[in-house]
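*Asks:* here are the coordinates; sequence isn't available:
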């Protein structure tokens, strides 16, 4: 039997019903849910540019503009149901245009553009908006953390290493460490936004166009800072996606570590943090329980956010360096879920940090029974007694060992073991008396003498808080400037488009 060319015998019609339900309909629903405004802005900006460059006659453009306005008035995207009559949302708008002004005029809107550059510009518009919301919430969290760090800059806590009490510091000093990471995370988002803030319009399918388009003009009308230079990069370099979700991944990995500490610190055995009743749930059977479950929700939501962001990056792995569906509608829509959970974490964490407090009695108990000021005893012996640090360390270790074995506390029970250890090691009596010993091993003294750059003492903490507030002010100013630029661009687009309609 002779081979038959399948192209000659193919009687199937687009779309295949399974393909329609599994791919086309979800993509259509995603476009109408997330990108209607982006399509509208792109159509209008492109039309204005076509007229300004002389590619399109103003009279024809006026008919297209009027039809676009009619579609906006008459078609409610939320009510649309995908039928398969057209391939996607883009072709639906084109179909509506054709119905109002005819095929010849309607088809001129698509001069010098492609769904390739349209899609990537749509996704960038969507990501910019979501990044700005996230950054606004991150700045609110940063402000809450700075306020708490300043108000708690002298509030003692136990700092842990390897899960064990290590040294005393202040809650303000601890929070400052997390503040600096959040500042860097916000800066990473600003870097990602700069990549997102480059318009792909005018790249067309791959190589731009033979028409004398003005790519910078469209970029400006859409509120982008500039047009992305290389046209191949516009449709292939999805680093605007990977940069964004990498920034999310890192931010919520870092916040998750802070949240995990809060969970540990609220345990009954530690009790370092007190969570107010407004953020505590009770047990349905155990009347004694105070469950700070918002912290658990923060932990799993931060992990969900991290996981969703990681999934987007994983989808990009081993994809070809070209325009491809892997980076487009459904992947972008999946990524938006990372933003949704991110918003919840940032809002709840800001509320939690603003309301929690340190339990000073529990902190005092934990400091006393754990001998965590013993490091300063060793340091002080070097300065006061002229010992080597290793010898001083051995004396301090012997002192702590005796106190812990006796189940005592360092200020009240440590002096006699200290005298014994010192005389055994140094062969003489120390000049440090009981009063001086108790001062040296007090947590207040421990913090006060650590006045170096970055330390917990009042002077470096005051300088740090000032620096953090300056950073926050810089972030706020940049956000306001970007918002003003985009608002002005939107107003200009409205003005230019309205002029085409003759209104």
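*Replies:* Cool, got the structure. Since the structure is predicted, the reported quantities are computational estimates derived from the model, not experimental observations.

*Asks:* only C-alpha atoms for contact and neighbour calcs from this point on.
*Replies:* Will do.

*Asks:* Are there helices or strands packed against the lengthiest helix in the chain, and which ones?
*Replies:* Among the elements of type helix in the chain, defined by DSSP state H, the one spanning the most residues is helix 458-501. Helices and strands touching helix 458-501, as assessed by 3 or more C-alpha pairs under 8 Å, 6 or more residues apart in numbering; DSSP states H and E, comprise helix 36-52, helix 58-74, helix 115-151, helix 171-196, helix 215-221.

*Asks:* Could you say which of the ones you listed is packed most deeply?
*Replies:* Among these, ranked by average contacts under mean count of other C-alpha atoms under 10 Å, first place goes to helix 215-221 (a mean of 23).

*Asks:* A further structure is provided below for comparison with the first:
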């Protein structure tokens, strides 16, 4: 049997780089291995420029404006040829960050007036341990992935859900608590609950801090002080990290502690879990007929049953959210621990960030497409309500309690009396109105209760949707 591993072009091992690549492609610019190397180049370039602009090394002049612009083009135009050249260098160095240093030295030597033996090349990667470059690169990558891709998609889904909730704010729905018919609500209010929950988590993600450190092999600035003892290295470190738009971490070992990553992944995972809840609820509403999947009927629902349109978008989303959370959880729990001053568990672990966010992004895409294919079916919802008049036992006994508290006689044991009337059997509108008529309630209360139906007993549900505008 021919090995598929030898096929050309290469066949993807994972679904994100194969079947679902179209949905997660925007993350490639942020969380792929080439993206990591591009950001490493960016950090190295900016550090060289920072050193010379601030005269950190005595006697070293600043780069010209043209040279700085040319250096900044290197990460911006990092592409296929650079990737191949970098791979060839790494094959010799057997060290990824050292390969970045050597590539940048090559590019620096190509600047007008510069050569391979230019003394300034020694300031490339000056004072750095690999983790000084890596931690800043990952922070820039993750920030870009979250702010420019994941958050944008999540926000768009939230706006879509908000619109659905508002459109369906007054459509009565038979609620189910513990799987049993319960106090009616509206479909819009129930979707608004999920939208509100998702918004809170999205706001937490939006407030994430992206930390960075730049303090040497064990976080002591030892080499820095040895080389340039009169420089204010803590201020230099802080200013450089903040120049990249990151928050400075002043106290670390060789690595930045990754606590901010754990916090971020916990928030994204919580968003995922709420979204998973939306998927299971909408799936249930579809199974009850409350939503019809009528748009895009050119799709195949079942390979053998022509009548079916499976809720595949929501099922696919559930699976991807679970994979995403498994990865986010292990990232969050593993990255916060490193043996003494450094071990390499984080190096391998962080290479899975793209997969973790990729499965979440794929789920967002599926939920959005699934919601877009739904039409509410108020007639089915109304039929379920009309078949469950016993849900009005709650407002009747509550009204009896209020009247009893006012001193009206004959209102004793309201809960027990409604329980005897309704539990374990169906009742009709006529049954309920006859019961109300025999209670001896004040006329206005009796009339109000007799006029109530399961479809009108929705409380403030339509108004509550307005909280989405807050």
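*Replies:* Ah, there it is. Owing to the predicted nature of the structure, the values given are computational and were not obtained by experimental measurement.

*Asks:* From the chain's centroid, how far away is the longest helix of the first structure?
*Replies:* Between the centre of helix 458-501 of the first structure and the centre of its host chain there is 17 Å, according to C-alpha atoms, centre = their mean, to the nearest Å.

*Asks:* Helix 36-52 and that one, what's the angle between them?
*Replies:* Angle between the axes of helix 458-501 of the first structure and helix 36-52 is 60 degrees (criterion: axes from the mean of the first three to the mean of the last three C-alpha atoms, to 10 degrees).

*Asks:* the strands in the stretch 351-470 of the second structure, which residues?
*Replies:* Secondary structure of the stretch 351-470 of the second structure (DSSP state E, counting those that start in this stretch): strands located at 375-376.

*Asks:* In the first structure, which residue range corresponds to stretch 36-47 of the second structure?
*Replies:* Under TM-score structural alignment, the alignment places stretch 36-47 of the second structure onto residues 35-46 of the first structure.

*Asks:* contacts for stretch 162-178 of the second structure?
*Replies:* Outside stretch 162-178 of the second structure, the residues that touch it by C-alpha atoms under 8 Å, 6 or more residues apart in numbering are 181-192, 195, 378, 381-382, 384-385, 454-456, 458, 461-463, 465-466, 468.

*Asks:* Residue 374 of the second structure touches residue 290, doesn't it?
*Replies:* No. At 9.7 Å, residue 374 of the second structure and residue 290 do not qualify as touching, with contact defined as C-alpha atoms under 8 Å.

*Asks:* who has more neighbours, those two?
*Replies:* Counting neighbours by other C-alpha atoms under 10 Å for residue 374 of the second structure and for residue 290 shows that residue 290 has the greater number, 23 against 19.

*Asks:* Tell me the spacing between the aligned partner of that one in the first structure and residue 281 of the first structure.
*Replies:* Taking TM-score structural alignment for the superposition, residue 290 of the second structure sits opposite residue 272 in the first structure. Separation of residue 272 of the first structure from residue 281 of the first structure (C-alpha to C-alpha, to the nearest Å): 18 Å.

*Asks:* Same check on residue 41 of the first structure?
*Replies:* The gap separating residue 41 of the first structure from residue 281 of the first structure is 47 Å, by C-alpha to C-alpha.

*Asks:* same thing with residue 234 of the first structure?
*Replies:* When distance is defined by C-alpha to C-alpha, residue 234 of the first structure is 50 Å away from residue 281 of the first structure.

*Asks:* Those two: which is more packed in?
*Replies:* Counting neighbours by other C-alpha under 10 Å for residue 234 of the first structure and for residue 281 shows that residue 234 has the greater number, 29 against 13.

*Asks:* can you count the residues close to residue 347 of the second structure?
*Replies:* Every residue meeting other C-alpha under 10 Å relative to residue 347 of the second structure is counted, giving 12.

*Asks:* same question but for residue 348 of the first structure, I mixed them up
*Replies:* Other residues near residue 348 of the first structure come to 16 when the count uses other C-alpha under 10 Å.

*Asks:* With residue 302 of the second structure instead?
*Replies:* Neighbours of residue 302 of the second structure under the rule other C-alpha under 10 Å: 11.

*Asks:* and it, that one's in a strand?
*Replies:* No. The secondary structure assignment for residue 302 of the second structure gives coil rather than a strand, going by DSSP: H, G, I helix; E, B strand; the rest coil.
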